[in-house]
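Asker: sequence-free structure coming up:
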């Protein structure tokens, strides 16, 4: 990489790219990792980007894939509105110390419920991580919603376009990351929410073997892939909302409107509506992805760091009067539907963990456990049983928004340490700056250690999970502390409390 105080130029497999240098970190935005083989088809697979002449300008804020306003905007803010939208946003962004050489690589996959978000959003600016962690940071876009998962007829494999997008991006990293001073043999793939789902998949799928060394899962939702039958039904329901014209001829605005109607039609009391998502496909997306012991046996990562926020689902529930004002009878009925014969046990254990439980906190804790925490427990137990080091955490820093507590996405500003990018995010507006900096350092430092050598720090400060004495790292306003972990999930590696 050739650089001076203001600009840096790299030679990539598709041509030269010019980025900017900010305080010793070279920043490259909007680098193409692929392009549609058939530009006229939304169902098209990708190929390597066409080489370009001269130097490509990689300094402008890049586009994201088309999307409607996120249902979490009331929590995260609207920072992504600064990005243009494009159906050809097959780009990634790179931050690297200008003098980087054979440094570890952190590839971050954004969340958004498979429907929204983008690696090009300033939320995920990796400058501070690259500078403090002496690593190369990459963020990536992938196709969303119907534009990524719609299938026609029996070709359900075409509903995995986002998975193949990410494989193309990781292959690009293998070909090109050395030009930024990164080590292609030391790639950690991390993600949050839907991005964590993909990071989990990539650590299991044989199609990704050799493209990553370890993974980092922030709030991974234990949601299985769609079956082929479900994928067809979802696409047919979308077509009904869209009015039935050929998929490639539906205007983007109408695609987004139709998928929004589909999501609303699937909403239920206390539930997170999930519409489009990847589909079972042999050799790519195993249907047993969340049969965690089987997935652990197939894993090709050498370590995993994963965790959740203390009250994940407040992000989806805090603004719903029917939920915040629910009765105990309504909440107990939800537990019966969610947990069957275990409902009373789970309800009582979650109530015992709070000083003053209410129907709202019970529903928050039950739904958060069902979607995010149970899978984390099971992964820790299954990986630990196979000798794969796994490091669980709970992020418990509290928002000051009434009813929000420590919601889904709360850890992200602390991970990236870029508070100005979250200036309109209600969840952190009242967090004092000293707390933001203290917790940010406490959270970033072990993650940097994990990316660098597979361990989040000295063994005595954050040891790997052990089923006999389960613990997790808890991040609070005063920093990090190890805490006993009261496991509830069968198969989590210890007898449920």
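Answerer: Right, received. Where do you want to start? Because the structure is predicted, anything quoted here is derived from the model rather than measured.
Asker: C-alpha only now, for contacts and for neighbours.
Answerer: Fine.
Asker: Leaving out chain neighbours, which residue sits closest to residue 100?
Answerer: Counting by CA to CA, 6 or more residues apart in numbering, the nearest residue to residue 100 once its immediate chain neighbours are dropped is residue 181, at 4.5 Å.
Asker: out of all of them, which helix in the chain is the longest?
Answerer: As far as residue count goes, and with DSSP state H defining each element, the longest helix of the chain is helix 433-453.
Asker: put this beside the first:
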């Protein structure tokens, strides 16, 4: 079947959005719940002085919350498609009690947010401390086309882990990743926003009790891919002291159909060469009627609604071969050209389940008839060998069989390869979130078990709408507490060591331990037989 590139890119974005849209909706519910709780608890005002002026947040006795803090000037007009510029100083006391606007994106078929979106939120413990606290900076996922820092309520991390958590927005889609010949910053404006947020942290962490010399960057999905990319960016030196990469290894690699089971689906990675990104930009400009040689001026004059017509084309357009990313991040990892900081790295056991189910709901189910065709499209002459390794008879449905192929080939084994590359030069702690009964974050139908699908670990770390959206069992809440402990202990010391929780050995060349994170009623936390379960030796032989 023939599909236009634009249709393919729209489906690619839709795959990421199948889970992140639920996160965004849960975030909105959390904001409403928080507003109701605030009016009932009557929190005290909390004023801090930043380098740009004073802000007024809220202190409820447990956590101090500051929302909607501007960290860069509005990237509009002549600043559209320019690197971010630090926020201008203001007079008086700016309100920081409500979440600010999200960056422009689509949600449920409607355009939301706006270009003036470079804001961040801060959560910090309310109790005084004699020593400066670690700072954790969160980068949200969403396929580079959706998401917002305000959707991730970090109160539990701040309170239970005794850390300061910063959740910034960054530009998305065409606004964050447009590339054109001659355009400075091409393909990396969203990444530049993340760097500007990290610079803001250096200047302002102390105002919240944070230590600018102890900053952990962490993110999931596109946020994890951005985190991994930033480890390879010369511009990030001195800004990152530790990193946590969740479902975002630099080495992720989706061969045709392993991301979405669509015949003709191109292979792709989280990053794009500058030349390919420029080609996408010029195609988008042509689609919108901009003449060759006048693309930038023409696009800057376009209203947001026009640009949204091509927005999904930029779902995987973060460009390397650029000043911020000189090398493909996967190459940089292999060659050891990355920051030598402690790293936690992992993903979920059943990454592909939500994507494959979502594709079925969109009209692209995997069937017994299409399974061999998908194999041939993805693996060519090796299709029979892969079919033999993953026979349909071993799975409850063809969709689950293909989801296992995708989870292993595109996600798990590349993540393992990335961990090995990093562990050769720095300290690495590897994990796999494996709760087979995790919240059904992407609303997979009952006939397709969600398992530990992509993004299913997020409710264990953040409050994404609370119990009305996802309820956890007592055993899952215990796991959530252990995970918050691991994540924040790593931010404190670079070692995820928590009293009362199982030991987490470092991942080394001689001992490639991957810690499985699951509730006690499923076996509890312990070493995973990771390489064997995901058939990484098979995939390594196939690619050699």
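Answerer: That came in fine, so what should we check first? Remember, it's a predicted structure, so these values are computed and weren't measured experimentally.
Asker: related to what we said a few turns ago, with the second structure superposed, average distance for the longest helix of the first structure?
Answerer: Compared with the second structure after the fit, helix 433-453 of the first structure shows a mean deviation of 1.9 Å (mean CA distance after the TM-score superposition for the first structure).
Asker: Surely residue 212 of the second structure touches residue 202?
Answerer: Yes - the criterion here is CA atoms under 8 Å, and residue 212 of the second structure meets it with residue 202 at 4.9 Å.
Asker: ok, those two, which is more surrounded?
Answerer: Between residue 212 of the second structure and residue 202, counted using other CA atoms under 10 Å, the more crowded position is residue 212 (24 against 20).
Asker: Run through the residues that contact the aligned partner of that one in the first structure.
Answerer: Under the alignment defined by TM-score structural alignment, residue 212 of the second structure corresponds to residue 184 in the first structure. Under the criterion of CA atoms under 8 Å, 6 or more residues apart in numbering, the neighbours of residue 184 of the first structure are 104, 105, 173, 174, 175, 177, 178.
Asker: what separates the residue lying closest to the third one once chain neighbours are set aside from residue 450 of the first structure, distance-wise?
Answerer: When you say that, I think you mean residue 173 of the first structure. Once flanking residues are discounted, residue 173 of the first structure sits nearest to residue 184: 7.0 Å by CA to CA, 6+ apart. Computed with CA to CA, to the nearest Å, the distance linking residue 184 of the first structure and residue 450 of the first structure is 16 Å.
Asker: Then residue 156 of the first structure?
Answerer: For residue 156 of the first structure, the distance to residue 450 of the first structure under the criterion CA to CA works out to 37 Å.
Asker: Which secondary structure element is home to residue 295 of the first structure?
Answerer: Per DSSP states H and E, residue 295 of the first structure falls inside helix 292-298.
Asker: re earlier: wait, doesn't the residue nearest to residue 100 of the first structure sit right on residue 94?
Answerer: No - contact between residue 181 of the first structure and residue 94 fails when scored by CA under 8 Å: they sit 11.0 Å apart.
Asker: element containing the match of residue 212 of the second structure?
Answerer: Assigning secondary structure by DSSP H and E places residue 184 of the first structure in strand 182-192.
Asker: mean per-residue distance, that strand to the second structure?
Answerer: When the second structure is superposed, strand 182-192 of the first structure averages 0.6 Å from its matched positions, counting by mean CA distance after the TM-score superposition for the first structure.
Asker: when you compare where that strand runs with where helix 433-453 runs, what's the angle?
Answerer: Here the directions of strand 182-192 of the first structure and helix 433-453 differ by 130 degrees (axes from the mean of the first three to the mean of the last three CA atoms, to 10 degrees).
Asker: helix or strand right after strand 182-192 of the first structure?
Answerer: Toward the C-terminus, strand 182-192 of the first structure is succeeded by helix 194-204 as the next helix or strand (DSSP H and E).
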